Each structure stands twice: as C-alpha cells, then as structure tokens.
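Q: Okay, predicted coordinates and the sequence, questions at the end:
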Amino acid sequence: MLRLPEFDFSDAETNARIFGMPPDLSSRSAGWRCIYFERRHAGQFSTEPHVMQKHYLMVKLNARSEATRIADGRVVKEAQQRGSTAYVPHGCPHQVTYPKSMGELFFISLDPKLVVAVAEQMDPPVRFDGHPVFANSIDPLVTAIGLELDRDLQEGNLHGLLLADAAAQVLAAHLIRLCRGRSSTRESSARLRLSEARLRAVAEYVGANLDQPIRLVDMAAQAGLSQYHFCRAFRAATGLPPHRFVLARRIEVARERLRNRTLSIQEVAFSVGFADAGQFAKRFKKATGLSPREFRRS
C-alpha cells in the first residue's frame, strides 16, 4: 500500500513545497508551542494526497470560493463563504482542489497530544476520535479565535504565549464536542467554579509579574487547575478570558505609574510588560482614548 506524504504546515520546508510562497502572516517566529496559525491567499490551487501530522482547521476569509475536498475517503464539493470552516483530523488522508481561486484563508493546526490531554481532563474523560468536517457551514467560534490570533500577530504578538495557549485549549475542547456531540461531553458545573481565594491568588500572581511574560500554565497553577478547566472557570468567574484580564491589569497599573513623573513612558511600558513604548502607546490609547503623554498631561 502506498504511503501518503505527511503535511505539517508549521514546518517551513513543507509549507514552501506546498504553496511555493511564504504566508502573508504566521506564528512561526512567535514561539507558540501547541498551536500554529497562518493567513495566506492563493489563486488556483491543489494539493497531492497526503495525511495531516496535526489537527488542521481552515477558515475562509473572502466572500466565496469553490473547492473539492477528499477526506477519509469522502469526496465533497464545498461552496465556501466567509467563515466556512473545514476540519481534518490528525492522521486523516486528505486532498483539496480549488479549480478557480483559493482566495484568502486562515490555517490553524493543533498538537495531537494537546487534544488528547484536553479530552482526558473532561468530566468524565472521553476518548477522542476525530472525523472530517467539510467547509459547507460557518463555525463562528473558530472564526472568532482565528481573527483574534491574526490581530495579535499583526500587533507584534502583544499577548505572548498567553493568548495562544488559551486559544489552543478552547479549540481542542471545541473539536472534541464537535466530533462527539455536545450532549456526550457535558461537564459538571462544579468544575466551572473558582473560589474567591483561588481567584485572589491568580490576581496576585498576575500583579506581581506584570513586567514578565505571563503563561497560562502558571496562572492555572495558582488556581490548582488544569489549563483546560482554568480557562473555563476563570472566564465564568471574571467574564474575561485570561489574556484580556492580564492586558486590563497592565493598563490599570500603567495608569497609576504614569502619574509618577519620575518614570519615563518607556520605563512605564517595560514595567508592565510591553515590548516597547510604541506598542504600549497603541494599546493604552485604545483602552483609554488618550496616548500615555496625553494622559500624563490630563
């Protein structure tokens, strides 16, 4: 039996061989571990038959494209529109052809070990066997996460690994529910409760480490939870995903420190975890309506 080549879009050589040109944007240099993201466009396009080394998601961005996708022996013609989402599981035979134009889209891939770990952390644990999902329908959650990852990379990877790690957890859980059915993965609401003491420990950890990159695994450890359960419990308790909570805290502390005129704006930026004064100024103005300099004068 002929062995199909394995594709991993996060590998630069494989990516170049498939597409012949670099992506418009990618997470390759961002240091993300469990998730890979890229945005690209192309005209007429076709792949050879292959298998995916990782779990693969495609989200269409332009208005309309037509494709024929072969996955796990099924041949499906796709009428793609903005938000149309395809999912190809790790190890699944796959081929896709765009006879006219591929247009613009996101690719997201997830580490298979991460998906298995999230499945085992569910209550009760589940055994995950993915099946292909064809791009004839819109997936709002995957689209929203893709757009947020895209924005973050355009802004210089503002949230570091925190957003990427949380997005990977949410997408893994979403794929499990998508393939198994939501009723079979319904979990106890007790897992969603985060006590005041644990929430305070997380907030204190964030406050003490604002000048450093903050990782999801470290926030979860303060609460004594897995990353998967922490993401859900934290949002239920605060109304915010972890990366937005951290950003809000950075801005809040920056406001306080800007009132200390002995600190330069760049020193304030570094002290609350921004890579440079320009990145800080952009996010501060978006949050407050004023540049750091204007805020200091007000």
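A: Great, that's in hand. Numbers count the residues shown, from 1 in each chain.
Q: From here on, just use CA atoms for contacts and neighbour counts.
A: Noted.
Q: just the strands in this structure please.
A: For the chain, the strands defined by DSSP state E cover 6-7, 25-26, 35-42, 45-46, 50-52, 55-60, 64-71, 74-81, 85-88, 93-98, 103-110.
Q: Indicate which one of these is closest to Phe234.
A: Closest to Phe234 of the strands of the chain, according to CA to CA: strand 35-42, at 21.1 Å.
Q: circling back: would CSV of the strands of the chain with distance to Thr14 and mean neighbour count be doable?
A: Output for the strands of the chain, formatted as CSV (distance: least, CA to CA, whole Å; neighbours: other CA atoms under 10 Å):
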stretch, distance to Thr14, mean neighbour count
strand 6-7, 7, 18
strand 25-26, 14, 18
strand 35-42, 14, 21
strand 45-46, 15, 16
strand 50-52, 12, 20
strand 55-60, 15, 24
strand 64-71, 20, 20
strand 74-81, 24, 16
strand 85-88, 17, 23
strand 93-98, 15, 20
strand 103-110, 14, 23
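Q: Tabulate those (CSV), appending distance to Phe284.
A: As requested, the strands of the chain are exported to CSV (distance: least, CA to CA, whole Å):
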stretch, distance to Phe284
strand 6-7, 41
strand 25-26, 24
strand 35-42, 26
strand 45-46, 42
strand 50-52, 41
strand 55-60, 31
strand 64-71, 37
strand 74-81, 35
strand 85-88, 34
strand 93-98, 43
strand 103-110, 28
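Q: Okay, one more to line up with it:
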Amino acid sequence: MTAPAQLVTRFAPSPTGFLHLGHAHAALLAWRAAREAGGRFLLRIEDIDSTRCRPEFTEAILEDLCWLGLDWDGPVRVQSRHMADYERTLSALRQRNLLYPCFCTRGEIAREIAASASAPHGPDGPLYPGICLRLSAARVEARLAQGEPHALRLNMSRGLRCLDQPLSFEDAVRGRVVCDPARFGDVVLARKEIPASYHLCVTHDDARDGVTMVTRGDDLLPATDLHRLLQALMNWPEPRYAHHRLLADAAGRRLSKRDGAPTLRDLRASGATPAEIRSLAGWPD
C-alpha cells in the first residue's frame, strides 16, 4: 500500500508593500496545515514584477513572519533569481506551437474591443480579440526580426485540444470543481517588462517544490482553471486547493495594500503582540 504524500504548503507574497492582517491569515493557514500534519511549509517571494517589487519589502516580509512566530522549511525561493527556469517552460510551450507573439499595445486592443458588437469577457475583463493570431507567419517573422516589442500569449484553443479529458480540481471547501480555462482567452504568459507571468511562475514553482496543497484567497479561485491547464500541458502534478475567505474591514471591504489596510508593522508599533495579531487574523492560540 502506497503511503500518503507528505503535506506541503506554501506562503507566496509579492514584495510590493508591507504585510497586513489578510496576509497574516493566509500565512497562518498554510503554516498550521503543514505543522499539524507533520508536513512542510515553504516560503516563496514572488518578485517577478520588477516595476512594483522592492527588496526592502522582501526583508520586511521575512522580519514580520519571524515576529509572528512562523518558521519555514528550506531556503526561501526568490523568483527573480530563477528566470532561467521560467524561460525553459516558455521554450517548451513555444516548441509545441502553444504560444504566439503579440505586438499589440493596450490602446490597439481597447480600440478593437470597442469596435466589436459583442466582445466576450472573462474573469479579468474583455478577452483578447486575437489580432496577432491572424497575422501571417511571414509578417510575424518580419516584426520579430525588426526587434519589435511583444508579449507571448497562450493559444488557448490549441492548448485545449491537447487535453484528453476535462480538467477539474479538488477544493477543501467546494469539493470537486470543473474547470473552464477557455474563459480566460489567450492570456499573456510573458511580456517585455515582466518576462514571465504570475500564472506561469506560480504553477511552475508549485510543481518544482512539490506543493501538495495550495492555500490562497478565494479571489484567486477563477485563476485555478488556467493553472490546471498549464499543469496538464506541462505534465505537472495536480495539487489540492484550499481557497479561503478574505479578511475584511469594518465596512466589509477586503483588506488590501491598495486601500491602506493597517500593516503588521503599524500594529506592532502601536503595541500589538504576536498573539494578538494571530487572534485578529482569525487564528487564536
């Protein structure tokens, strides 16, 4: 009889600001799940977006987690140090003709969508209308040879044809969930300023690190459809998922950096203890 796989969870913040109570809730959920099961808890810094991520926030994340009483197993994976890993994945998808270059500006895409009588929408807004998918091979080669800036998009219809069965995933709250990755359209997996997308990096790293349960906010539930497609295309294992509630303020708004949610270091400066923060984050001792 095969022994059950060790539970491996992770916390993967982006260093675009200081941690707040919502982050503490997410980190504690993953940490406790691993520790109570005798498993492993990993820490990953998702800093691919060099336009927004800052090293001082990475240092602050490590400091806040230690102050909160969390420990992790193995070295911290900092995504920006492993760009070659993501380029290899992009190369594998290109070799299977599952990616295509997109030279469109945001303005060109917006005008094409505005001119359409019924532009389809997905979880992230209007879907890409396929402008560059219609370019001839000769035209694509000419624009690439000229060094024209471009993104790499997933050819969704071609990717779906690679599947031999429908996709689904197991969620701790919702049970078995059927996926519909087509609703994302031809998503961008790389662009000039961000050479690998969140979707590609997170699925790559979860597979590489042997993560068996992905715990994250339920705002990312729709993205799991796309992640399952990438896992299937790359023959990566399927983890279980636990999409948890998002903490909200007194007005019912989800806690976020953008809306100025109180940071852990602000709360610490006001005299809060780690035990009090854990309680406020929904995890009393």
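A: Perfect, thanks for sending it. The structure presented is a predicted model; accordingly, all values stated were derived computationally and were not measured.
Q: After superposition, what is the TM-score?
A: Remark: TM-score between the superposed chains equals 0.27 [TM-score structural alignment, normalised by the length of structure 2]; 117 aligned residues with a CA RMSD of 5.5 Å.
Q: one step back: of the strands of structure 1, which is nearest Ala197 of structure 1?
A: Comparing those by CA to CA, strand 35-42 comes nearest, at 31.3 Å.
Q: Does anything pack onto the closest one? Which helices or strands?
A: Of the remaining helices and strands, those touching strand 35-42 of structure 1 by 3 or more CA pairs under 8 Å, 6 or more residues apart in numbering; DSSP states H and E are strand 25-26, strand 103-110, helix 140-154, helix 160-180.
Q: Most tightly packed of the ones you listed?
A: strand 103-110 (a mean of 23; mean count of other CA atoms under 10 Å).
Q: What angle do strand 55-60 and that strand make with each other?
A: With axes from the mean of the first three to the mean of the last three CA atoms, to 10 degrees applied, the angle from strand 103-110 of structure 1 to strand 55-60 works out at 160 degrees.
Q: what's strand 103-110 of structure 1 packed up against?
A: strand 35-42, strand 55-60.
Q: What I need now is those written out in a markdown table, including distance to Glu13 of structure 1 for each item.
A: A markdown table is the format used below for those (distance: least, CA to CA, whole Å):
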| stretch | distance to Glu13 of structure 1 |
| --- | --- |
| strand 35-42 | 15 |
| strand 55-60 | 18 |
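Q: Which one of these lies nearest to Val76 of structure 1?
A: strand 55-60 (15.2 Å).
Q: Pull the number of nearby residues for the residue nearest to Arg293 of structure 1 when sequence neighbours are not counted.
A: Closest residue to Arg293 of structure 1 apart from its sequence neighbours, by CA to CA, 6 or more residues apart in numbering: Ile265 at 7.7 Å. Ile265 of structure 1 is surrounded by 21 other residues when neighbours are defined as other CA atoms under 10 Å.
Q: Just the buried residues of the helix or strand Leu65 of structure 2 falls within, please?
A: Element membership of Leu65 of structure 2, judged by DSSP states H and E, is helix 55-68. For helix 55-68 of structure 2, burial by neighbour count (16 or more other CA atoms under 10 Å) applies to Phe57, Thr58, Ala60, Ile61, Leu62, Asp64, Leu65, Leu68.
Q: quick one: the third one and Val140 of structure 2, what's the gap?
A: Okay, so that is Ala60 of structure 2. For Ala60 of structure 2, the distance to Val140 of structure 2 (CA to CA, to the nearest Å) stands at 44 Å.
Q: Same question for the fifth one.
A: With the distance defined as CA to CA, Leu62 of structure 2 ends up 44 Å from Val140 of structure 2.
Q: elements contacting the helix or strand that Thr224 of structure 2 is a member of?
A: In this assignment (DSSP H and E), Thr224 of structure 2 forms part of helix 223-233. If contacts are counted by 3+ CA pairs under 8 Å, 6+ apart, helix 223-233 of structure 2 sits against helix 156-161, strand 168-171, helix 198-208.
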